[in-house]
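Asks: Dropping the sequence and predicted coords here.
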Amino acid sequence: MSDASHLVPVAVHAPVHSGLGDLLSYASPEPLPPGTLVRVPLGAREVLGVVWDGAAPPPAAGVEIRAVAGVLEGLAPLDAHWRRLVAFTARYYQRSLGEVALAALPPQLRTLSAEQIARRLRRSTPAPEVAAETIENVVLSAEQESARAQIASEPGPFLLFGSTGSGKTEVYLRCVQEALAAAPDAQALVMVPEINLTPQLEERFRARFAPRFGAAAVVALHSGMTHAQRLASWLAAHAGRARIVLGTRMAVFASLPGLRLIVVDEEHDPSYKQQEGARYSARDLALWRGRTQGAKVILGSATPSLESWHASLPATPEDPAGGRYLRLHMPSRIGAGALPRVRRVDMNQQPRRSVLSPPLLAAIAERVARGEQSMLLLNRRGYAPVLHCADCDWKSDCPHCSAHQVFHKLDRTLRCHHCGLTQRVPRACPACGSLDIVPIGRGTEQLEEQLAELLAPVLRPDGTPARIVRIDADSTRAKGALQSQLAQVHAGEVDVLVGTQMIAKGHDFRRITLVAAVQPDGALFSSDFRAPERLFALLMQAAGRAGRDAAYMAVQGTPCEMWVQTSHPRHPVFEALKRHDYPAFAAQQLQERAAAGLPPFSFQALVRADARTQDVAQGFLRAASEAAQALPELAQVTLYPPVPLAIQRVANVERAQMLLESQHRTALQRFLAAWQPLLHATRADPAHKGLIRWLIDVDPLAI
């Protein structure tokens, strides 16, 4: 390194557990401000890096300092707010700084040359547009106006607890409008849990804001976009041209220098928790980012997560401070529409093996005859979960996973939904040769087929047969298939919609008057303590698809309904659902969790090990637990023994996990930070040969 060179610290995406540390030192002929994007050599490759804050780490003795290969000209440095967000994420979720930083950037930034980036920048600068002076707003209801006024006058964060159909989106639109009007460089981030909800929301935001700010002011960011589209959206947000970014969990890392408002819609949804790499919660990071960047944060849901509900408890004489969030309540539907009446069908009293109970089938037939729409929810795709031989008890087990291969009748395949293995359905039992192999259980394919048979005699008002559409991960694989099927439903070209949880979230179906949950009991007795919360949220969200158009319901003259077929009609989940009483359900669940010392009254982390054998996986976790006994930080943390995962083998990899729990978040974080070097040392021990990988999941959503 010449005397004229400057040492700069650079964050790069180094190989996992490489031991290289968070930052590497490189030589630059001139000082580079933190946040500058650079290309640097790493081994035999040239990679993207981000110049970081502070002094460069001193080089080890005898190590040659390599030079920065190039700077991405024309791109303003990533600001201090973005760098703090990345640093916090890496620290809290126990990942490397470079891994988080580089994963948060568009993939094309890693591959395009400086010249190509410059061309993209020139192309992405739109011509000036003539904008209208005002935005056409709808009149807010009293509840919407109250929520808007409180958001405008209070610092937040806010939990907007509004029933399905109460108009939460309109409140978001108005709050975004006010945030943008407050400053010429102000930006807003609006997050949704699912990719398939983004186009629907994008359409509403463009219709509202494009006349005022231009079409380029609203961009989307989600994994369903091409690399080129993601780069264009990211560049527009980074340069401040995009005033509104709509996206899924990845959008929480968008470079937004003028961020003034963050909206997290359906904040309870598990999709906000990343399940690969850095297992961050985008909802929690949105709250952290809003606090540190001075942006207001609105969490919205009809069924808030119990963590958010607990954090928004109002002040009481026993707790004068109350929760950290301000809870805003919107219990009424727009247009004075009624929430659906919930009807429980006791399947113990129905004909054995019936798919749909006679009363529910009759109710659906009535809807079809009147030209109304119905929606049936079965959260299991395929035709049947398993094929079974009645003679020798053979089942369609996946040879690579601890799971069954699912029978898909349409293409006569057996598919593993974990490793992806697909095989043709055998003509006879592979074990004994018997031809008597039958499907057990039901999936959406079978429900669609049987519904078509049962409704065959039923005619629509125009005398044509009932039209049934299935929406699940199988029927929407082709590009544009989901948008096409949803358009059919919105246009009234579908009488009965069958699907998985994909159809239960966020969609604004205007003609659905009946929703039915066909087999919801599986989640009632799960070993996961969060299963009742997830089931209640799913059923409440599904019920919210019915009767959303008050004017349409008034013309039809019949009440909207939610039917639940269950063998446990008196279960507390269904009792609360019948009353649409989320507060009562939340109070009961929080009481149980407080008694058991479960989140949000404690804090958890999982350490997971994947190996060639279960013995190796659990052996690594046991050794890591023994190494932790020497740590003083262990005093406030409980380590449970390692156990296999519920599905312990996937793609011939055995999986085990170990739960950590503490009453204090900071104590758990201190322990994890102190434990990391011991985990690395344990991994390097030859005794654990056969270990493939290990990872830490902080605040896990599934155990």
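Replies: Okay, I see it.
Asks: from here on, contacts and neighbour counts on C-alpha atoms
Replies: Fine.
Asks: And stretch 224-233, what's buried?
Replies: The neighbour-count check on stretch 224-233 (16 or more other CA atoms under 10 Å) flags 229-233 as buried.
Asks: number of nearby residues for the closest residue in space to Ala76 that isn't next to it in sequence?
Replies: Once flanking residues are discounted, Ala76 sits nearest to Thr36: 7.1 Å by CA to CA, 6 or more residues apart in numbering. When counting by other CA atoms under 10 Å, one arrives at 19 neighbours for Thr36.
Asks: could the buried residues of stretch 224-233 go into TSV alongside distance to Pro257 and secondary structure?
Replies: What follows is the buried residues of stretch 224-233, written out as TSV (distance: CA to CA, whole Å; DSSP: H, G, I helix; E, B strand; the rest coil):
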residue	distance to Pro257	secondary structure
Gln229	20	helix
Arg230	18	helix
Leu231	17	helix
Ala232	16	helix
Ser233	14	helix
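Asks: ok, so of the residues you listed, who is nearest His400?
Replies: Using CA to CA, Arg230 comes nearest to His400 of those, at 35.2 Å.
Asks: Quick one: residues contacting the closest one.
Replies: If you count contacts by CA atoms under 8 Å, 6 or more residues apart in numbering, Arg230 has them with 106, 220-222.
Asks: returning to that earlier point: isn't the residue nearest to Ala76 up against Asp53?
Replies: No - if you go by CA atoms under 8 Å, Thr36 and Asp53 don't touch, sitting 10.4 Å apart.
Asks: picking up where we left off before, what is the nearest of the contacts of Arg230 to Glu136?
Replies: Looking across these and measuring by CA to CA, the closest to Glu136 is Ala220, at 22.3 Å.
Asks: put this beside the first:
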Amino acid sequence: MNKLLRVAIPSPLRRLFDYLPPCDSETSTESVTLDSNHAYSTNSGIGRRVKVPFGRRELIGVVLDEVTETDVPRNKLKPINEFIDEEPLLPSYMLEFVLWAADYYQHPVGDAVLHALPALLRKGSSTDSVHHYVWQITPHANIEQLAKNASKLRNSFQIIADHPAGISREAFRAEGGDSQALKALFNKGLISEQLQESTPPISNPLKEAPLTLNPEQALVVQHLQNAPHFSPILLDGITGSGKTEVYLQAITNVLNAGQQALVLVPEIGLTPQTVQRFKQRFNVPIRILHSNLTDKQRLEAWLDARDGRAKIIIGTRSAIFTPLLNPGIIIIDEEHDGSFKQQEGFRYSARDLSVVRAHAENIPVILGSATPSLETLHNCQSGRYRHFTLRQRAGNAIAPEFKLLDIRGARLHNGLSEVLIEHIKAHIEQGTQVLVFINRRGFAPSLSCHDCGWIAECRRCDARMTLHYNPAHLHCHHCDSQRPIPARCDQCGSDAIKPQGAGTERTEQTLQSLFPNTSVLRIDRDSTSRKGSLDKLMEQVHSGEPCILVGTQMLAKGHHFPRVTLVAILDADGGLFSTDFRGMERTAQLITQVAGRAGRADHPGTVFLQTLHADHPLLTNLALAGYEAFAAAELTLRKQYQLAPFRFIAIVRAESQKPGTAESFLQSLREAIAPSFGGIDWQGPFPSPMEKKAGVFRSQLLLSCPSRIHLQNCLSHLCLVSDEHPSHSKVRWSVDVDPYDLY
């Protein structure tokens, strides 16, 4: 009897689908085992992509199992249309990893499995569509053969020179290379294109000598050398303490052993200096994976990683699903960052999955941060992770001095106190640089009528629209809807409509008027949306000339500003009164990260926190004792009130086009399930704090339990009940396990 194929299909249905083998083939009945390279050793159907009929459509799926029994009559089963792959795309350990993640995060398995593949593979493209032609520098070619002012040619030449084994067109473009410059370099005979048969062995993986480690850094690197197996560690280092150098030297040891390294960062676009340091240090193929790449670029980088050509892979959260031929280490930089948690669809945490994956592959994993999450600190206290601290800043740099600036009753110039303005003036006159942090984009957070109090609100969300002047428009940052700035009040017709509050645009404008002879550089998502714009701004900063940087949390991550001696945080009170119990933690992390941009070289730094609550215990504790003391106190409170990480949390979210429908759906789920699962604390359902978003009405149900297993069992049952619920088709619902945002 032919075996049946159980296929994962990208759909919201939480099940697999049985199919007959293709009409013209038989599937193998052999078992699947791993060879020394983590690959399948048989030609089993498991792990291979297939084209299958699904209703009136043809879908791409992945075979997950071969069975002989099915609940569906055989005469009702359809045959697979065709196998796309001759061999499985994913090694079996990676397939098992994805299935584990789908199960833990209560997500439909078909959607999760296809999520782990690049977009072109999800669409059915062949892996043979990527031909490994690479550009290389020709013998005796030198960058000095190019004119000094030919910046595009020199930049493109250097990108190719940084890859002695060659770089493909797609990877070249992904790293900012110019296509016209490529043609010009070829015409000059400085580069040539060749078919790369395989990656040539590299005798020395280093381009430049490593730095000398201080005793704290050396202790970490020595530990990793002595424990090249599963060994989760927290690298808890203050800003400027040399965490990246530890990463680099740990990776050097991995490369010398013939293995690969996977490095996850919060956002590639915000950490250009980190990526550049890797390229300067290593003489091996490095691939970058993030959402701004084209589909072909992502596929090429994914295949280079899977097949072992790429030795170092640097990516954002989705890169956690990238297979490696010879995995050696996983590094999570800025592990506390919320962007490692997927907030829509497959709601996984790349940080947490990195530990699961490292355990499965029996390799070390480093979680690095200057402001570790309380969950990670708790894992250290529980003995699950090793805790290493770096408290010594690199070189002669010393930690910045914190000062609380009480602005109660003070006169403000669009959010800037006169005392702060005087300090900014003094630092500019000293020839150094100033960073002004305000975590609000746009000109002003809202537009209101001075006569009747009307406020411009989004018509699709329960939110105010942000005023932008460049270009002029109102913008909702929740649903992305935009509309022109009205000339008169929508409510009373008055023309007395005025901006309220200050965003980055208004702060930039104010500072430029106060300091007309000083460059004021705004760095936020609006000012850096064009390709290369962030690089140009950074060039100005690194020139060393006095300037004022104005920006959002884009400035808090991965940047080294050696000339910045003053950091001013305009709205230090932002998260002090959040309804989310993690609000305090995030505020402390953000303040500490931004403050860390000051005093990173020979110039001492000062941090001013403008606040209306200068006596708030969080701010005083943070300013006087630092993040470590804050975290210890906050963990004590979490334990006292039995909040995460001392309890496990999940949220069931639902949304509908009609108000009340989602809430009724969740209420009926609670009534059906809660009596069978004692020991679980149920809260809600209740409307989300922003009930209406993008035109739909949202509600949520929060579950917490001291037992992870008991909570998971309850969630599994809840998903089964939800799929059969009479209102299932009227709502869109999802489960968020270990949520980053409670509301």
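Replies: Noted; the coordinates are in hand. This structure is a prediction, so every number in the text was calculated from the model and none was measured.
Asks: rewinding a little: I'd like the buried residues of stretch 224-233 of the first structure as a markdown table, with distance to His81 of the first structure appended.
Replies: Putting these into a markdown table (distance: CA to CA, whole Å) gives the following:
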| residue | distance to His81 of the first structure |
| --- | --- |
| Gln229 | 24 |
| Arg230 | 21 |
| Leu231 | 20 |
| Ala232 | 21 |
| Ser233 | 19 |
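Asks: what does Leu255 of the second structure align to in the first structure?
Replies: Taking TM-score structural alignment, the alignment pairs Leu255 of the second structure with Leu180 from the first structure.
Asks: count of neighbours near the residue nearest to that match when sequence neighbours are not counted?
Replies: Spatial nearest neighbour of Leu180 of the first structure, excluding adjacent residues (CA to CA, 6+ apart): Ala186 at 5.1 Å. Neighbourhood size, Ala186 of the first structure [other CA under 10 Å]: 22.
Asks: one step back: who's in contact with the residue nearest to Ala76 of the first structure?
Replies: With contacts defined as CA under 8 Å, 6+ apart, the neighbours of Thr36 of the first structure are 50-51, 71-72, 75-78.
Asks: Aligned to it, what sits in the second structure?
Replies: By TM-score structural alignment, Thr36 of the first structure lines up with Arg48.
Asks: Over to Ala302 of the first structure?
Replies: By TM-score structural alignment, Ala302 of the first structure lines up with Ala370.
Asks: now do Glu445 of the first structure
Replies: Aligned partner of Glu445 of the first structure by TM-score structural alignment: Glu505.
Asks: repeat for Arg260 of the first structure
Replies: Match for Arg260 of the first structure (TM-score structural alignment): Gly328.
Asks: ok, back up a step: which of the contacts of Thr36 of the first structure count as buried?
Replies: 50-51, 71-72, 75, 77-78.
Asks: returning to that earlier point: so the match of Arg260 of the first structure, which of the three states?
Replies: Following DSSP: H, G, I helix; E, B strand; the rest coil, Gly328 of the second structure is assigned to strand.
Asks: most centrally placed residue in the first structure?
Replies: Of all residues in the first structure, the one closest to the mean position by CA atoms, centre = their mean is Ser271, 1.2 Å from it.
Asks: need the contact list for that one.
Replies: Taking CA under 8 Å, 6+ apart as the test, what Ser271 of the first structure contacts is 193-194, 249.
Asks: Show me what it lines up with in the second structure.
Replies: In the second structure, Ser271 of the first structure lands on Ser339 (TM-score structural alignment).
Asks: Also Gly167 of the first structure?
Replies: Under the alignment by TM-score structural alignment, Gly167 of the first structure pairs with Gly242 in the second structure.
Asks: Excluding residues flanking it in the chain, which one is nearest that match?
Replies: Nearest one to Gly242 of the second structure, counting by CA to CA, 6+ apart, is Ala394 at 6.1 Å.
Asks: That neighbour and Asp602 of the second structure, how far apart?
Replies: According to CA to CA, to the nearest Å, Ala394 of the second structure stands 10 Å off from Asp602 of the second structure.
Asks: higher neighbour count, these two?
Replies: A direct count of neighbours by other CA under 10 Å for Ala394 of the second structure and Asp602 places Ala394 higher, at 16 against 13.
Asks: before we move on, which element is the residue lying closest to Arg122 of the second structure once chain neighbours are set aside in?
Replies: Closest residue in space to Arg122 of the second structure, ignoring its immediate chain neighbours: Leu114 at 6.1 Å, by CA to CA, 6+ apart. Element membership of Leu114 of the second structure [criterion: DSSP states H and E] is helix 109-115.
Asks: after that helix, next one along is what?
Replies: Using DSSP H and E, the helix or strand that follows helix 109-115 of the second structure towards the C-terminus is helix 119-122.
Asks: Packing partners of that next one?
Replies: When contacts are defined as 3 or more CA pairs under 8 Å, 6 or more residues apart in numbering; DSSP states H and E, helix 119-122 of the second structure sits against helix 295-306.
Asks: which residue in the first structure lines up with the residue nearest to Arg122 of the second structure?
Replies: Applying TM-score structural alignment, one finds that Leu114 of the second structure aligns to Leu102 in the first structure.
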